[in-house]
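Asker: Quick one, what's the 3D model for this:
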Amino acid sequence: MTQSHATDYTSAANYEASVNRDEEARKRILAREATFPLRSATDRLMKILAFGAMVFGLFWLVWILVTLVQNGVGAMSLTLFTAETPPPGAAGGLKNAIVGSVLMATFGTLIGTPIGILAGIYLSEYGKGGWLAPATRFLNDVLLSAPSIVLGLVVYAVVVAPSGHYSGWAGAIALSLIVIPVVTRTTDNLLQLVPNNLREAAIALGCPKSKMILSVICRAAKAGIVTGVLLAVARISGETAPLLFTALSNQFMSWNMNAPMANLPVVIYQYAASPFDDWKQLAWAGAALITFLVLAINISVRLLFRNQTNRK
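Answerer: I've put the predicted structure just below:
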């Protein structure tokens, strides 16, 4: 075979291979075009389902808020904040219940938040090896999903029964047991989202690990940790079952945390189940007060941290 014939043969082979490649590419394009209508329809269906789920959730939220406004705002007045819970048929307010709820929620948050943050820091930064961290996460998830009435019964058996009386401190301890798992889980998850580059850079500059965690890692996750604390506060603000077994209630004004103490959730529960219309009206007012207070706290903190982020 001469050199010219070999060259012609090679050119023909390359041409045939190019044609085959073009044909395969054309078939792949046609196959994609054939599946495009199905993929487009699936995409539209998923968007419709997602939008419908959002509308479904917002509908119930708006319905709850509108119902609270219709039934509760009308009963709100200055008397609600200055008068104590009344007997049936008498005028009154929720002053003692508001004070009791604020005290127990405050002390419960002050007890549970440091424990939860320190536990989350340990799980994220110190407990990456060994069995203790996974076991702690598992137990924390169990505590997070445990019914609040169980926590109330535990505190009743450990605190109330030995002391022989209900108390605001027992209620605060029960609420702190609800705060701890929420703050622990939030802190652990958010600290793990902080990039390792920040840790490596701080350690490379000679920063001790404890200083690095407090000054760099926790500061980077500060907004998320505060949000987790607020979620815990929002949850304990409406808890009724633990307080039934720990703080119970008190018809009169009391600042003594070592005695039975009135609180909004229990008063709402008692008044809503009563046959008296004036008590039911106070129950609606208390429910609206708790709901809008939690909404105001969340919105205010989100706006505050958004402004701080924009300044940075």
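Asker: C-alpha only now, for contacts and for neighbours.
Answerer: OK.
Asker: Helices of the stretch 201-312 of the chain, start to end?
Answerer: Remark: helices assigned in the stretch 201-312 of the chain by DSSP state H, counting those that start in this stretch are 209-212, 218-220, 222-237, 241-244, 264-272, 277-311.
Asker: what's the most buried one of those?
Answerer: Most buried of those by mean neighbour count (mean count of other C-alpha atoms under 10 Å) is helix 241-244; its value is a mean of 26.
Asker: If you count contacts, what does the top helix by length along the chain end up packed against?
Answerer: Longest helix of the chain, by residue count under DSSP state H: helix 3-72. Counting contacts by 3 or more C-alpha pairs under 8 Å, 6 or more residues apart in numbering; DSSP states H and E, helix 3-72 is packed against helix 277-311.
Asker: Proceed likewise with the subsequent sequence, for comparison:
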Amino acid sequence: MSDTVMDARPASGTPASPRLASRHLPRWSPLAIAAGAIAVAAGIGAGAGLSSHIQWGLIALVLFVAGSYAITARVEGRRQAKDRVATSLVWSSFVLAVIPLYSLVETTISKGADVIDGTFLTHSMNNVLTIQPGGGVYHAIIGTLEQVGIATVIAAPLGMLTAIYLVEYGKGRLAKWVTFFVDVMTGIPSIVAGLFILSIWFVALGKAPASGFAGSLALALLMMPVVVRSTEEMLKLVPNELREASLALGVPKWRTTVKVVLPTAVGGITTGVMLAIARIAGESAPIALLVFGSAAINTDPFHDPQSSLPYYIYEQYNNGNQPSYDRAWGAALVLIAFVMVLNLIARFIARWKAPKAGR
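Answerer: Below is the predicted model of the structure:
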């Protein structure tokens, strides 16, 4: 009753039935509380001599949550205050997750943008002294595109066919074992995949790999379980009514899968493949073991060492001088841009192939 007031007309007029009017904070109150929390946090940070703005932000988040609860409890009651605190915690968690991402992107852009130009993107490190500015990342871009492309050609069809088997045909012990091994492969460290291919290469061929194709095999091992899992989930989202309608018309099982199930799930499947490509594009451990890296341009992934963007970053950072650090940041920015483009393509395909209402 403390949270409500009785509103009735004066006794002199015609009496009206009393109505219950609850007190509510205005819609702009969260912004006002946030502004106050930021101002108080800035004062505390400046008074305590805190130089990091991140510390100021954390103090502001704590003050915002506490202030939201205190003000809402006084005006709207404890029940609404708890709901407001839960909402504030969700927004605070979102902000805390965005802060390191923003810091990473901002740092990479600020340190790598000055290096990237036409020369950096079209030249290699062949005959370039590491202690001097110059050189480029062209040979690493070629290596990454070829290695990731070969891995995709190997892993994407195998992963999609495995997922189709598990969802459409898989029953019994074999399907359970396949699912178990896919789950195990999902958590395999990249260095283990590289060691496995390295041992197979030595045993089968009796020689060191030193080629982009060997690295692609390791990347395919890392990519395959991601493709299987994403494709499997997309196929499970296809309504069973579509399968039953096709089978009721006498269409064979395989034709139903090819003509009905796969076209319905193609948007999600393509998105999963793109995300799997983005996942393996940043792997450096298998490349260090199997490809070895190279300062020259090598367009043949089946012979001789070949570089890649992750290995180029590692290699330049290990040189230990400022020009190499600058090149490493530039290559990191190129790699982030490459992954971002893949994610944008995945989103575009998912929206393009999404089922439309009325179809």
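Asker: Okay, angle between the longest helix of the first structure and helix 277-311 too, please.
Answerer: Angle, helix 3-72 of the first structure to helix 277-311, by axes from the mean of the first three to the mean of the last three C-alpha atoms, to 10 degrees: 140 degrees.
Asker: what's the following helix or strand past helix 3-72 of the first structure in contact with?
Answerer: Counting by DSSP states H and E, the next helix or strand C-terminal to helix 3-72 of the first structure is helix 78-82. Helix 78-82 of the first structure has contacts (C-alpha atoms under 8 Å, 6 or more residues apart in numbering) with 92-95, 98.
Asker: Next step: these restricted to helices.
Answerer: If you go by DSSP H, the contacts of helix 78-82 of the first structure have 95, 98 in helices.
Asker: now, which of the contacts of helix 78-82 of the first structure sits nearest Ile225 of the first structure?
Answerer: Ile98 (26.5 Å; C-alpha to C-alpha).
Asker: What's the match for the closest one in the second structure?
Answerer: Aligned counterpart of Ile98 of the first structure in the second structure: Ile141 (TM-score structural alignment).
Asker: Tell me where the stretch 101-250 of the first structure has strands.
Answerer: Here the stretch 101-250 of the first structure has no strands by DSSP state E, counting those that start in this stretch.
Asker: Distance to Asp141 of the first structure added to the helices of the stretch 201-312 of the first structure, as a markdown table?
Answerer: Output for the helices of the stretch 201-312 of the first structure, formatted as a markdown table (distance: least, C-alpha to C-alpha, whole Å):
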| stretch | distance to Asp141 of the first structure |
| --- | --- |
| helix 209-212 | 26 |
| helix 218-220 | 22 |
| helix 222-237 | 14 |
| helix 241-244 | 19 |
| helix 264-272 | 25 |
| helix 277-311 | 24 |
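Asker: Of all these, which one is nearest Leu65 of the first structure?
Answerer: Shortest separation from Leu65 of the first structure across the helices of the stretch 201-312 of the first structure is recorded for helix 277-311, at 8.1 Å, computed as C-alpha to C-alpha.
Asker: Contact partners for the residue most central in space within the first structure?
Answerer: The centroid of the first structure falls nearest to Leu231 when counting by C-alpha atoms, centre = their mean (4.1 Å). Each residue near Leu231 of the first structure by C-alpha under 8 Å, 6+ apart is listed here: Val182.
Asker: what's stretch 131-138 of the first structure aligned against in the second structure?
Answerer: Stretch 131-138 of the first structure corresponds to residues 173-180 in the second structure, going by TM-score structural alignment.
Asker: any idea how far the matching stretch is from the chain center?
Answerer: Relative to the centre of its chain, stretch 173-180 of the second structure is centred 28 Å away, using C-alpha atoms, centre = their mean, to the nearest Å.
Asker: what's that stretch in contact with?
Answerer: With contact meaning C-alpha under 8 Å, 6+ apart, stretch 173-180 of the second structure is reached by Leu166.
Asker: How about stretch 163-180 of the first structure?
Answerer: Applying C-alpha under 8 Å, 6+ apart, the set of residues contacting stretch 163-180 of the first structure is 100, 104-105, 107-113, 115-116, 143-144, 148, 151-152, 155-156, 159-160, 229, 232-233, 236, 242-243, 245-248, 256-261.
Asker: Please repeat the previous calculation with a cut-off of 6 Å.
Answerer: By C-alpha atoms under 6 Å, 6 or more residues apart in numbering, the residues outside stretch 163-180 of the first structure that reach it are 104, 107-108, 111-112, 116, 152, 160, 232, 243, 246-247, 257-261.
Asker: Just the buried residues of these.
Answerer: The neighbour count (16 or more other C-alpha atoms under 10 Å) marks 104, 107-108, 111-112, 116, 152, 160, 232, 243, 246-247, 257, 259-261 as buried among the contacts of stretch 163-180 of the first structure.
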